[in-house]
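>>> give me a 3D structure for the following:
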Amino acid sequence: MFKPAATLIKRCLALSGVAVLTLSLNACSPDQPTLPFKGSDITGSHLGKDLDMVDTAGQPRSLKDYKGKVVVGFFGFTQCPDICPTAMTQLAQAIDLLGPDASKTQVLMITVDPARDTPNVLKDYVQIFHDDFDGLTGSEAQLAKTAKSFKAFYARAPGAKPGQYTMDHSSSFYIIDPQGEARSLLRGDATPEELAHDIRLVLPNP
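Sure, this is the predicted structure:
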């Protein structure tokens, strides 16, 4: 389903296509108020509904397990050289900006490289950035199902040396409200302030 990209241009076009497709899903539900998100309003898209992975404790996880909290999802992998560490740092700063409301939010890094990112490896990685962050891994089939649910792109690409590989992947942030509904999609270069702003808009009522 997810084939290795042949060239950088092809990979970039694929990522752009995913963004366009996702943005085309903007369809506000009559049951949800329109909110002034900094990201794209994806209310009514139901992105992520079929999340089916394993957390860093080895426990199966779906969105229903996080009901009552705002979920911030990001696709990445632990051997990512620059994009993922930057994104995780942005997320950690955003969580710090939330102050007491940080406890009402769960950041999840969904690995696109489950072969190397075992639960223990993923746990050690995400907790470098914040003690309360968690990671999700699983089988290739689980990843394919979950990525499809989020309309997220990923593909294996050749590494610098024979036998090595890296991963190309979408770099957006998904914000899901406490009822498990996708609400905002922010670009990978969103600032901590923008992330915190959109999280606050969907925080559970006191």
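>>> please make it C-alpha for all contacts and neighbour counts, starting now.
Noted.
>>> quick one: list the elements packing against the helix or strand K123 falls within.
Per DSSP states H and E, K123 falls inside helix 119-129. Secondary-structure packing of helix 119-129 (3 or more CA pairs under 8 Å, 6 or more residues apart in numbering; DSSP states H and E): helix 83-97, strand 134-137.
>>> next secondary structure element downstream of the last one?
Yep, that's strand 134-137 we're talking about. Next element after strand 134-137 (DSSP H and E): helix 140-150.
>>> so where do the strands sit in this structure?
With DSSP state E as the criterion, the chain has strands at 40-41, 53-55, 60-61, 70-76, 105-111, 134-137, 154-158, 165-169, 173-176, 182-186.
>>> closest one to C84 among these?
With respect to C84, and counting by CA to CA, the nearest of the strands of the chain is strand 70-76 at 5.8 Å.
>>> just how off-centre is that closest one within its chain?
3 Å (CA atoms, centre = their mean, to the nearest Å).
>>> residues contacting I175?
V70, V71, V72, G73, A182, R183, S184, L185, D198, I199 (CA atoms under 8 Å, 6 or more residues apart in numbering).
>>> before we go on, could you also do this sequence so I can check it against the first one:
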Amino acid sequence: MNRRRLPYAVLAAVVIGAASLGACSAPPPAGPLVGSGVGGPFSLIDQDGHAVTDKTYAGRWRLMYFGYTFCPDVCPVDVQKIAQGMKVFTADDPARAAKVVPIFVTVDPERDTPAVLKTFVRAFSPTMVGLTGTPAQAEAARKAFRVYAKKAGTGPDYLVDHTAIIYLMDPANQPVSFLDHGATPQAIAAELKTYVR
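Take a look at the predicted model:
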């Protein structure tokens, strides 16, 4: 019985095509924060006054940034870059971008009420979430994410020294990667493109 054999060129095309499909569906690389213990449960209040926890955002990727609205320079610049990075990523891949929620967590809950946070985050992005809470709740969230924060000065115009870092958390609230204060919107978009599935 004669069996028809595929010509080598056709066979090679099939193999290369299968390899390409495998590359498209390949899992993302392990991020530098995987297994680090950064992050954890939190209980806070969003910009609309609703109580939220880490489970509120289950199933969503999160860009988490800790700062405060009275920050004179660093926080507004970083939050603007996060918003711009999300715009770049959305333009490139709207389906994957829809899985990401940018979250701004205050390190200054005494001044950053839900109303103050709402005005702040909406100035940068309609999808950004602002989180505050009692001082104890805010401190617990900072500790879970290993964020340093300390008041500098007294009176109503005090500043807050704090860690300036952007965390990328996966849909199970596990740490994946991070970007520092110098990250550009393009770097943020590239980080999302690398990991978000």
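>>> now the TM-score, please.
Here the TM-score for the pair of chains, by TM-score structural alignment, normalised by the length of the second structure, is 0.79; 167 aligned residues with a CA RMSD of 1.7 Å.
>>> ok so, going back, tilt between the helix holding K123 of the first structure and helix 83-97?
Orientation check (axes from the mean of the first three to the mean of the last three CA atoms, to 10 degrees): helix 119-129 of the first structure against helix 83-97 gives 60 degrees.
>>> let me have the strands of the first structure in a markdown table, extended by distance to L21 of the first structure.
Converted to a markdown table, the strands of the first structure look like this (distance: least, CA to CA, whole Å):
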| stretch | distance to L21 of the first structure |
| --- | --- |
| strand 40-41 | 12 |
| strand 53-55 | 24 |
| strand 60-61 | 26 |
| strand 70-76 | 17 |
| strand 105-111 | 20 |
| strand 134-137 | 24 |
| strand 154-158 | 15 |
| strand 165-169 | 15 |
| strand 173-176 | 15 |
| strand 182-186 | 12 |
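>>> so where in the second structure does the helix holding K123 of the first structure end up aligned?
Mapped onto the second structure using TM-score structural alignment, helix 119-129 of the first structure spans residues 114-124.
>>> residue in the second structure matching Q93 of the first structure?
So, by TM-score structural alignment, Q93 of the first structure is matched to Q84.
>>> and for Y66 of the first structure?
In the second structure, Y66 of the first structure lands on Y57 (TM-score structural alignment).
>>> hmm, back to that, now, which of the contacts of I175 of the first structure sits nearest E140 of the first structure?
G73 (18.3 Å).
>>> count the residues that sit near that closest one.
Using other CA atoms under 10 Å, G73 of the first structure has 22 neighbouring residues.
>>> if I read this right, it contacts S171, doesn't it?
No: contact criterion CA atoms under 8 Å: G73 of the first structure and S171 do not qualify, at 10.0 Å.
>>> and the residue nearest the centre of the second structure?
Central residue check for the second structure by CA atoms, centre = their mean: the C-alpha nearest the mean position is that of L63, 0.8 Å away.
>>> doesn't I103 make contact with that one?
Yes: L63 of the second structure is in contact with I103 according to CA under 8 Å; the separation is 5.9 Å.
>>> now the contacts of I175 of the first structure in TSV, with distance to Q59 of the first structure?
Output for these, formatted as TSV (distance: CA to CA, whole Å):
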residue	distance to Q59 of the first structure
V70	20
V71	17
V72	19
G73	17
A182	23
R183	26
S184	27
L185	27
D198	29
I199	26
